[in-house]
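Trainee: after the sequence you'll find the predicted model.
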Amino acid sequence: DEVGYIKINNFAITTHDEFKKGLRELKGQGMKKLILDLRGNSGGVMDAATMIADEFLPDGKLIVFTMGKSTPRQDIKATSQGDFEQGELVVLIDEWSASASEILAGAVQDNDRGTIIGRRSFGKGLVQEPVTFRDGSGMRLTIARYYTPTGRSIQKPYDEGVDKYYEDLGNRIMHGELEEADSIRHSDSLRYTTPGGKTVYGGGGIMPDIFVPIDTVGLTDYFLAIRNSGLLYRYALKYTEDNRETLRRFNDLASLDRWLSDQNLLTKFVAYAGKNGIPPRTDQIAISEKVISVQLKAYIARNMLDNKGFYPIWQQIDRTLLDALNYIGSI
């Protein structure tokens, strides 16, 4: 397959090295197109994000800049050391992608380097400086903001007060922004244009090029109860321990997936959930059957094969990833 997939859950000191290692392995397997998944990534070490952006951009391209009322502008630009400056690139974001994730996604979008797919990101882009007091306590002082290459502020505004700022995501959900592209509000005063002529919007966060609504298929009260209680993960762990000798026989994901599909996991799990305080609801189980079964298989596969076993199975119910695969396969 020419399409590679890398998921970054957060940005740590070692993330760039781990990314380069993963990228080399995928290129060695024939990868020519890459999907970079930043969904749920709330940030972390900013340098890790800018170094990964550098892997995609040619020498001299602006990655991000900072500027404040009393802080002069500082630019961070790409070098000539990028390992993936040519192949097709898709970046996945959602409402929980924040900070360093938004810096990376904004650099890709504003330089016309790739396509952003998903939902508008969180909108967290402040430069803060720690201040330590004599008694050992401290505070973080905001001195500047992060801006994408076209000049968009990543930070969502405080114009309507602190309370409204913290209620922003809840309001986005209430207004249907996570479900309908038409519910997203654009301000003409915050319209920007990339060097390639693409229109992008400011106002806080990164707006995707291709919107994918949050997937509510299979989200019954029964499914939410077993998910929120942690029973899905606990049963997958129990099943792995009870069947570890058998599971060890499978060295590849395809054969493990086929075997698990024949084990009637759903029926066994429903009985387990019933013994742990969540009685079966036949009508809702029928609606949630696929999402429950796939998640169980994915968790078990991760227990045996790490994330290389988890994500290929999980993508069967991941609408955003499936849309990204369809898109990148068409270009």
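Mentor: Nice, I can see it.

Trainee: when you work out contacts or count neighbours from here on, use the C-alpha atoms and nothing else.
Mentor: OK.

Trainee: let me know the secondary structure of the residue nearest the centre of the chain.
Mentor: Among the residues of the chain, the one closest to the centroid is residue 39, at 1.2 Å (Cα atoms, centre = their mean). The three-state label given to residue 39 by DSSP: H, G, I helix; E, B strand; the rest coil is coil.

Trainee: for comparison:
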Amino acid sequence: MSYKNSLRQVVLPLVLAAVLAGGVFIGKTFSSPGDVSPGSRLFIYPQTNKIDAVLRLIEEQYVDTVDKVELTESLIPEILKNLDPHTVYIPAEDVKEANQELEGNFGGIGVQFSIQNDTVMVISVVPGGPSEKVGIIPGDRIIAVNDSVIAGKGIDSDEVVGMLRGELGTKVKVGILRRDRKGLLDFEITRGSIPVTSVEVGYMITDSIGYVKVSRFARNTYQEFLTALARLKAYNCQNLIVDLRGNSGGYLDIAISMINEFLPKGSLIVYTEGKASPRQDVYANGLGSCKDMRLTVLIDEFSASASEIFAGAIQDNDRGLIVGRRSFGKGLVQQPFSLPDGSSIRLTVARYYTPSGRGIQKPYTNGVEDYHRDIIARFQHGEFFERDSIEFDTSLEFYTVNGRKVFGGGGVMPDVFVPRDTSGFSDYYFKIRDRALMYQFALKYSDDNRIQLQRFETVEALEHHLDKENVLARLIKYAADNGIKYDEKGFRQSKNLMGTELKAYIARNILDNMGFYPIIAQVDEILKVAVSEIQAGNDVLVFDGKNK
């Protein structure tokens, strides 16, 4: 939403409140006599406009020349951080990039790449995108961009993205090195609209259980979600798992549209309320296409905001089973306000509440740094491993529509708690993972064997081939060649985890996420517990309103 207010009109009330609350008084001076030059007069600016007065005083009287614009840019974030952890200032030059991920598309050439051995390698090409149209294929190395050599220059991913992205319809030249071809291949690519996919995968885990992974709630997420649901229904999906782990949120209206697919008419989805935002209740309209489909939702400590709205609405309406670990705890609603210079403030204007009345925002009274360290504190306290380590505020008890007790005060607590599984972790595993050797080897193996691997059209066939090839043994040798000494004990402890992750990375390079997720599911404890609960019929207990 854009307003024509001046910078002063938008920011000044916030500034004034912060200044008054902090006890900063301008109009008095605590300088000793020696701090004031002889003969100078102390000018007291009007106290009704203190921030402008301070800036003007600095600009006119400060010992050195200062950039008032730069000073203002640094001042605004300092003011806003005293409000709450999610009110933020976005400079004009960063607004477009900040909105890009949620808006659902950007101008680019349509490739996914990785930097290996100081060279940009194309991992996959967006079907029908600008790069595919000119003939770029997975495995190609991007050596030059617009006649500037980038290979061997120590360039990072952000710099590459900056070169390849641009306005729609503009052109970029790339020099490509292709296996078994001499010299560079030159391509001129017209940048097109590249979709930012937020529904990463949808597939059938069993003959009756479908799985959908949603990574964010972006502008196109609802349509992507409906497409995935339609595909799963065609395979007779009767039980749906919606995976919101690691999903930090996004657009509230998109989450509401998705929740609406599962709830009967008149069910409360969420309500919001703030000082300047009267309470607004949002109800299901009864037109959802999955009102009778059994539902399980996966969450973890990195599920936040719109993800918590989704999980809270399903839980409070006793509509499905929530499996995983306690969510992040973000219950604040931000609204963007555009400033005259093109910058923006995402200002917290309301809190949201789940249907039972839970406010799930965790406390932030100890400051932003402490707020963001809460995840570490949870880990150290043992919350990731023991449900009983979580201390509930009994003064914040609420009840679902069928009388099950739930708690507010910080995040959504799942119906079925799944502790973090560390049984496959070893120092040997971490040494390989921390140096990204598993990922690098998967990339190298995929590239060296791409023609052969592309023959496999299903993940089952590809995985069977990788098992016969004993790719894990090759990884161990690759790690040794790169300075990680073989550890027999560590290998035995982590063998299953490393072998599964390696096959999943290779499969992603060949079959994209439809290759990765079905394989990684084999070591995904939360997902395995969810499937077990569904097969045991325990998800129906929640749907029927019985307390587990």
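Mentor: Arrived safely. What you are looking at is a predicted structure, and each value in this text was computed from that prediction instead of being measured.

Trainee: TM-score of the superposed pair?
Mentor: The TM-score (TM-score structural alignment, normalised by the length of structure 1) is 0.96; 331 aligned residues with a Cα RMSD of 1.5 Å.

Trainee: circling back: contact partners for the counterpart of the residue nearest to the centre of structure 1 in structure 2?
Mentor: Correspondence of residue 39 of structure 1 to structure 2, assessed by TM-score structural alignment: residue 245. The neighbourhood of residue 245 of structure 2, defined by Cα atoms under 8 Å, 6 or more residues apart in numbering, consists of 215, 298, 299, 300, 301, 302, 303.

Trainee: what stretch of structure 2 does stretch 256-268 of structure 1 fall on?
Mentor: Taken onto structure 2 by TM-score structural alignment, stretch 256-268 of structure 1 occupies residues 462-474 there.

Trainee: what residues does that stretch touch?
Mentor: 453, 456, 498, 499, 502, 503, 507, 519.

Trainee: could you pull out the strands for the stretch 1-150 of structure 1?
Mentor: 3-7, 33-37, 62-67, 74-77, 88-93, 115-118, 126-132, 138-147 (DSSP state E, counting those that start in this stretch).

Trainee: in the longest helix anywhere in structure 1, what's buried?
Mentor: With DSSP state H setting the assignment, residue counts place helix 282-305 as the longest helix in structure 1. Across helix 282-305 of structure 1, burial judged by 16 or more other Cα atoms under 10 Å covers 285, 287-288, 290-305.

Trainee: on that earlier part again, for residue 196 of structure 1, find the nearest of the strands of the stretch 1-150 of structure 1.
Mentor: strand 115-118 (12.6 Å; Cα to Cα).

Trainee: how far out from the middle of the chain is the closest one?
Mentor: Relative to its parent chain, strand 115-118 of structure 1 has a centroid offset of 10 Å by Cα atoms, centre = their mean, to the nearest Å.

Trainee: so which bit of structure 2 is it matched to?
Mentor: Using TM-score structural alignment, strand 115-118 of structure 1 pairs with 321-324 in structure 2.

Trainee: how close does the matching stretch sit to structure 1?
Mentor: Aligned to structure 1 and superposed, stretch 321-324 of structure 2 gives a mean residue distance of 0.4 Å (mean Cα distance after the TM-score superposition for structure 1).

Trainee: any idea how many residues pack against the aligned partner of residue 199 of structure 1 in structure 2?
Mentor: Taking TM-score structural alignment, the alignment pairs residue 199 of structure 1 with residue 405 from structure 2. The number of residues packed around residue 405 of structure 2, counting by other Cα atoms under 10 Å, is 13.

Trainee: give the contact list for residue 405 of structure 2.
Mentor: So, once contact is read as Cα under 8 Å, 6+ apart, residue 405 of structure 2 ends up touching 397, 398, 399.

Trainee: which of the residues you listed are buried, as a ChimeraX select command?
Mentor: Buried residues among the contacts of residue 405 of structure 2 (16+ other Cα under 10 Å), as a ChimeraX selection:
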select :398,399
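
Trainee: between the contacts of residue 405 of structure 2, which is nearest residue 276 of structure 2?
Mentor: residue 398 (25.8 Å).

Trainee: spatially nearest residue to the closest one, not counting backbone neighbours?
Mentor: residue 406 (5.2 Å; Cα to Cα, 6 or more residues apart in numbering).

Trainee: just to be sure, the one you found is in a helix?
Mentor: No. Going by three-state DSSP, the assignment for residue 406 of structure 2 is strand, not a helix.

Trainee: so it touches residue 393, yeah?
Mentor: No. Distance between residue 406 of structure 2 and residue 393: 10.5 Å, which falls outside the contact criterion (Cα atoms under 8 Å).

Trainee: neighbour count: those two, which is higher?
Mentor: Taking neighbours as other Cα under 10 Å, residue 406 of structure 2 and residue 393 compare with residue 406 leading, 21 against 11.

Trainee: circling back to that earlier point, just the buried subset of the contacts of residue 245 of structure 2, please.
Mentor: For the contacts of residue 245 of structure 2, buried by 16+ other Cα under 10 Å: 215, 298, 299, 300, 301, 302, 303.

Trainee: how about these in CSV, adding distance to residue 22 of structure 2?
Mentor: Shown next, in CSV, are those (distance: Cα to Cα, whole Å):
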residue, distance to residue 22 of structure 2
215, 39
298, 42
299, 38
300, 37
301, 33
302, 33
303, 34
